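Participant: Okay, here's the prediction I keep looking at, along with the sequence it came from:
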Amino acid sequence: MSNFELLGQWEITEAWLREASSWIVVNSDSAKNGLNNFKEYLSHNELELALDELAEVAMNFPQSHRFWDSMCQAAASMKLDERSNAFATQWAATRGV
């Protein structure tokens, strides 16, 4: 993969992560701290750590199916198939909610 292609893939992944973060329900200091950590990881182009941080916040507070869909897409974009499948399961579980 060329540097140009890699940069494009990072931008796609970052967009999915930002989309997911926009759906986070912030209802505690813990969630706020998690989002701050997420932003810090993004600023250093640590996309997998940013994904992990959002997943951690989501495990402590119920999130919408839109959040899980974005997380699934972000993980798939990074070729993290196992996590993408886990997020897809969460998406399916919350879709009717």
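Facilitator: That came through, no problem.
Participant: From now on I want contacts and neighbour counts done on CA atoms only, so please keep to that.
Facilitator: Noted.
Participant: residues touching residue 47, list them.
Facilitator: 10, 13-14, 41 (C-alpha atoms under 8 Å, 6 or more residues apart in numbering).
Participant: where along this protein do the helices fall?
Facilitator: Counting by DSSP state H, the chain has helices at residues 3-22, 29-43, 47-60, 65-77, 81-94.
Participant: List the buried residues for the second one?
Facilitator: Taking 16 or more other C-alpha atoms under 10 Å as the basis for neighbour counts, the residues of helix 29-43 that come out buried are 31, 34-35, 37-39, 41-42.
Participant: And it, what does it pack against?
Facilitator: The contact analysis (3 or more C-alpha pairs under 8 Å, 6 or more residues apart in numbering; DSSP states H and E) places helix 29-43 against helix 47-60.
Participant: what angle separates the helix it packs on from helix 81-94?
Facilitator: Using axes from the mean of the first three to the mean of the last three C-alpha atoms, to 10 degrees, the direction of helix 47-60 lies 30 degrees away from that of helix 81-94.
Participant: Pasting the second one now:
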Amino acid sequence: MATPELLRSWKRTEAFLRDARTHLSQIAKAEFANSIAQFEEFIEHNELGLAFDTLESIANESEWESQRVIELLALAAASMGLQDRQRVLDEQLSSLKGWRHETSLPAEDC
């Protein structure tokens, strides 16, 4: 049985991933419709790692994604403890913003 802490972590991660999905560009939503449907299946089955991989792939392949999508993916990576993936996303954000970006979860979510 999952602990209350783990359930909160899953819920937080799912929220970051769903939010990232809603921020995808209209072009990505059309171009990657099959991948987005697959993402939804992964979310429904609590396969958060696979859902993350799918969205990250869409963001990397699409040329139209906003900075917010990357920020939310970095938060999801932090929530899942994927430090290496978070660092890569933080480097992307640093490049986009022109200053050093380091993702951290909100204090109440740590």
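Facilitator: It's in. Computed from a prediction, not measured in an experiment: that's the story for all the values here.
Participant: on that earlier part again, give me whichever of the helices of the first structure is most buried.
Facilitator: helix 65-77 (a mean of 23; mean count of other C-alpha atoms under 10 Å).
Participant: Provide the aligned range in the second structure for that one.
Facilitator: Using TM-score structural alignment, helix 65-77 of the first structure lines up with residues 67-79 of the second structure.
Participant: That stretch vs the first structure, average distance?
Facilitator: Following superposition, stretch 67-79 of the second structure is found to deviate from the first structure by 0.4 Å on average (mean C-alpha distance after the TM-score superposition for the first structure).
Participant: What lies in contact with that stretch?
Facilitator: Taking C-alpha under 8 Å, 6+ apart as the rule, stretch 67-79 of the second structure contacts 9, 12-14, 16-17, 19-21, 23-24, 52, 55-56, 59, 83, 85-87, 89-90, 92-93, 96, 103-105.
Participant: so how far is it off the chain centroid?
Facilitator: 5 Å (C-alpha atoms, centre = their mean, to the nearest Å).
Participant: for stretch 76-84 of the first structure, same thing?
Facilitator: 11 Å.
Participant: One more: stretch 11-22 of the first structure?
Facilitator: The answer for stretch 11-22 of the first structure is 7 Å, by C-alpha atoms, centre = their mean.
Participant: List the contacts of it.
Facilitator: Against stretch 11-22 of the first structure from outside (C-alpha under 8 Å, 6+ apart): 35, 42, 47, 50-51, 54, 66-71, 73-75, 77-78.
Participant: Swap in 6 Å and give it another go.
Facilitator: Contact with stretch 11-22 of the first structure is made by 67, 70-71, 74, 77, as judged by C-alpha atoms under 6 Å, 6 or more residues apart in numbering.
Participant: Which member of those residues is positioned nearest residue 5 of the first structure?
Facilitator: residue 77 (12.6 Å; C-alpha to C-alpha).
Participant: can you redo the contacts of residue 47 of the first structure as CSV with distance to residue 3 of the first structure?
Facilitator: Putting the contacts of residue 47 of the first structure into CSV (distance: C-alpha to C-alpha, whole Å) gives the following:
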residue, distance to residue 3 of the first structure
10, 10
13, 15
14, 16
41, 21
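Participant: Roughly how far does residue 68 of the first structure sit from residue 44 of the first structure?
Facilitator: Noted for residue 68 of the first structure: a distance of 23 Å to residue 44 of the first structure, by C-alpha to C-alpha, to the nearest Å.
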